[in-house]
Every structure is written in structure tokens, then in C-alpha cells.
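Enquirer: Here is a sequence together with a model predicted from it:
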Amino acid sequence: MIPGVQAILKDNTGQMYTLEGAATAIMIVFLVVFIVQASPLTPLTSSASHQQVESQIETSGSDLLIVLDYVPEGETNSPLKKALVDWTGVEFDGQSSTYPNSVYDLTSVFNRALLADGTAYNLVVAYQNDNKKWDSRAMLWNGRPSDNAVLVSRKVVIHDEDAISASFIPDLSPNSSFYNILDVRLTLWRM
């Protein structure tokens, strides 16, 4: 044999490096498998971006209720209060077009502001009954909210002179101008 070839055949360092590389690769594969199994990720796993979307939806809903509760100059009631006063207690499913005018106007604002960017909503009105306990009825209903829905609310005070159409809402103080307080609850979620 050639003397240089014999020296190469007797040198085991190449085999050691190969064995070390194979062992390291196996350890890395086991580490990756362990990490993937230890942290399950599903489509419903909450993430920072998902929480940011919920926060954005909540802010939009809150801002929308604030704007709708603003009384324009020359008017006596806000668009939100007009719709509540004209509402007869009937639940409007989906995107029906058979609302009273002020409720239709309110629905149009919600549709333009929310449905355009893929946000669904339900509007529920809570009121105090004769026993001073809270009851509620759906005003605008677009389906069952997802698990990631957010809820924003706004209180609206109704007075005797508002002549409310919903006869099921009691007058809590017949001897004063105060009629009842309504808690408008807007539930929002991504479609």
C-alpha cells in the first residue's frame, strides 16, 4: 500500500466528526419535536395581533355609540335616543328593511361603519323592570356572536316627554319626568 493512504486509513478523526454531526442532528430533531408538542397552536389560539383586533373593534364600537348619542344642533334627541324611543320592542333579524325610520337610520349607520370591514353586530337594549331588575331584548340581531366577541355599552336616560313606543318598558318614577334608563349593549365580532 501507499504510505500516505495507510496514514489516512488509520486516522479516525473524520469518523468522529461524522458521528458528532449525526448525534447533533438527532438532538436538534428531538428538540424541535418536543417544542412543537409542548406548545399547541390552533387557529383559535389567542395572539397579540388577535387581541389588537379585538381592542380595535371595541374602540370602534364605543366611538360609534358615542357619536350616535350626540344631539345635533337644532335637534332635541340624538339619533340613538330617537331610535330607542321609536322602537316597539320587535327584534329585527338580519338586515331586514322593515324598521321604523329612526331605527332604519340607526341600522344604516351600523351597516356602513361595521359591515364594510367585516364586523358583525347585535344590538340589545336592557332596561329596569318594575322590580328594579334588569331585563333585556334584542333590537338588531345578526346571529350568534363568536367566542372572540366584544361588548360595549352606553346608558341612555328616557324621560316622560320622550313618549316611548315600547310599552313593555315601565315608567320607574310616575311622579317625576324620569321614565327609565336604557343600557344599549352593542356586541361586535369579526365575521
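Expert: That came in fine, so what should we check first? Because the structure is a prediction, the values reported are computed rather than measured. Numbers count the residues shown, from 1 in each chain.

Enquirer: use CA for all of it now, contacts and neighbours both
Expert: Noted.

Enquirer: Could you point out the longest strand of the protein?
Expert: strand 178-190 (DSSP state E).

Enquirer: starting at the chain centroid, how far to that strand?
Expert: Distance of strand 178-190 from the chain centroid (Cα atoms, centre = their mean, to the nearest Å) equals 15 Å.

Enquirer: What of stretch 32-50?
Expert: The answer for stretch 32-50 is 22 Å, by Cα atoms, centre = their mean.

Enquirer: and the longest strand of the chain, what other elements does it pack with?
Expert: helix 48-68, strand 119-128, strand 150-159 (3 or more Cα pairs under 8 Å, 6 or more residues apart in numbering; DSSP states H and E).

Enquirer: And here is the other one:
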Amino acid sequence: MKTNRQPDDQRGQMYTLEGFAAAAIVLFALLFAMQSVVVAPGTGGAIDQTAQAQNQQELQDALVVAAHAEEGNGSLSELVRHWAELGYVDEEDFAEYFVLGGILEDHFSGSGVGDRYGVEFVYLNESENSNEIETETAPVMGSYTTDPSAVTASYTVTLHENQNMTEIDRTNGRIVDSGESIKGNEIPDGAPDTDHIYNVVEVRVTAW
């Protein structure tokens, strides 16, 4: 009696081909996933220029939004004048009462990419030599780095002689005029020969 094993052989070949096909699909999926990985700045790999550009644009946008915030809501000018009043800014107050601090806390604190930041003020100093412009840099908030992945954005605030320093009205959750003249505080008169302008302050933010 003869036995026809051809169907079993064909079935075995089909199983083998299906196995190869499944293995090929898994392999291609792994290769695609490996090629799709983006190395974030600060992870020890190559610096991702796209992520850097995005971080820098977000920093610049944060500064613009803060600069144009309504009076009493913690604008850049109010932040500068608050620092001028005290010589420091409390970290919790920075995040709660000032627009820039709130944005940095929400978007750059603990995000993994650009999750650390520093804020500093750069302003003009009186110079004995009228042909030279001296500047002074004051750390305001956060820490600083030489990380090559760091990005920096800045915005210039003009202080006027008729402005006062600011303080926090904790009862109403607003920034208010302290009643103290901006003259004679942590920021010197950097433009003594210029009418109405007291100083020009660059608010500089670095994130990495």
C-alpha cells in the first residue's frame, strides 16, 4: 500500500515559510525602531540640533509672553524691579507670582530635555571712562552650566526714572508698586546722562 506524504511536506514548507516571514517582520521592526531613536541633549550622545532649536524658541517665546504680561501679573519689568527691591527672588515666589517663572516651571522643570535652567540680569554700570560701557551680570534664579547642549534666549527691559520698585501682594496674589523709587537700589543708574531712562536690563535665560 502506498502512502502519499506530499500534503504533509507542503504543509511543513508552509509553516517554515511563515516562520521566516514572521522573523523578517520582527527584524525590520527592530531596525526601524533603532533608526527612529533620537538622542536627547545631555544624554551623552550627539546633540540634537532640532531639540536645541525648539528649546531656544520656547525660551524666547516665554520671555516675550512675560514681557507683555499685564501690570500686576508679574511681567519682566516687575520681576526686574522686584529683584532690585530685595536683591534676590525667592524660588517659590518666582514660579508662583511671575509669568516667566511659571512658564519655566511648567515647561522646563523635570521635562527631561531642557529640564534645568538659570536666569540672570545683565545691566549697565556707571563707568569712569565715558568711552566704555561696563556691564554687570547678576544671577537671579536656578543654576548654570557649560553643557554644550545648553541654549540661551534674552529680552531687554528698559527701566525709567519715574518707575518704582515692586513687591508681592500675597493677599490678592498680585505684584504691586512698593512705593520706593527705583533710584538707589541693587541696579545702579546706568544712564546718568540720559533723560527719563534709568537703566537697560537684559533678562537672560539658559536651559539645558
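Expert: Ah, there it is. What you see is a predicted model; the values in this text were computed from it and never measured.

Enquirer: Now the TM-score, please.
Expert: With the length set by TM-score structural alignment, normalised by the length of structure 1, the two chains reach a TM-score of 0.62; 139 aligned residues with a Cα RMSD of 2.9 Å.

Enquirer: Looking at the helices and strands packed on strand 178-190 of structure 1, which one is packed in the most?
Expert: Of all these, strand 119-128 has the most neighbours on average by mean count of other Cα atoms under 10 Å, namely a mean of 21.

Enquirer: now that strand against helix 48-68, angle please.
Expert: Angle of strand 119-128 of structure 1 versus helix 48-68, following axes from the mean of the first three to the mean of the last three Cα atoms, to 10 degrees, is 50 degrees.

Enquirer: what's the angle between strand 119-128 of structure 1 and strand 150-159?
Expert: Strand 119-128 of structure 1 runs at 40 degrees relative to strand 150-159, counting by the same axes, to 10 degrees.

Enquirer: mind listing what's buried in the longest strand of structure 1?
Expert: 178-190 (16 or more other Cα atoms under 10 Å).

Enquirer: residues making contact with that strand?
Expert: The contact list for strand 178-190 of structure 1, computed with Cα atoms under 8 Å, 6 or more residues apart in numbering, reads 54, 57-58, 61, 118-128, 145-146, 148-160, 169-173.

Enquirer: Then stretch 119-139 of structure 2?
Expert: Contacts for stretch 119-139 of structure 2 (Cα under 8 Å, 6+ apart): 80, 118, 140-143, 187-192, 199-206.

Enquirer: buried residues in that stretch?
Expert: Those would be Val119, Glu120, Phe121, Val122, Tyr123, Leu124, Asn125, Ala138, for stretch 119-139 of structure 2 by 16+ other Cα under 10 Å.

Enquirer: Let me know the closest of those to Val176 of structure 2.
Expert: The closest of those to Val176 of structure 2 turns out to be Phe121 (Cα to Cα; 20.8 Å).

Enquirer: Is there a neighbour count for the closest residue to Tyr104 of structure 1 other than its chain neighbours? I'd like the number.
Expert: Nearest non-adjacent residue to Tyr104 of structure 1, counting by Cα to Cα, 6 or more residues apart in numbering: Ser97, 7.2 Å away. By the measure other Cα atoms under 10 Å, the count of residues near Ser97 of structure 1 is 13.
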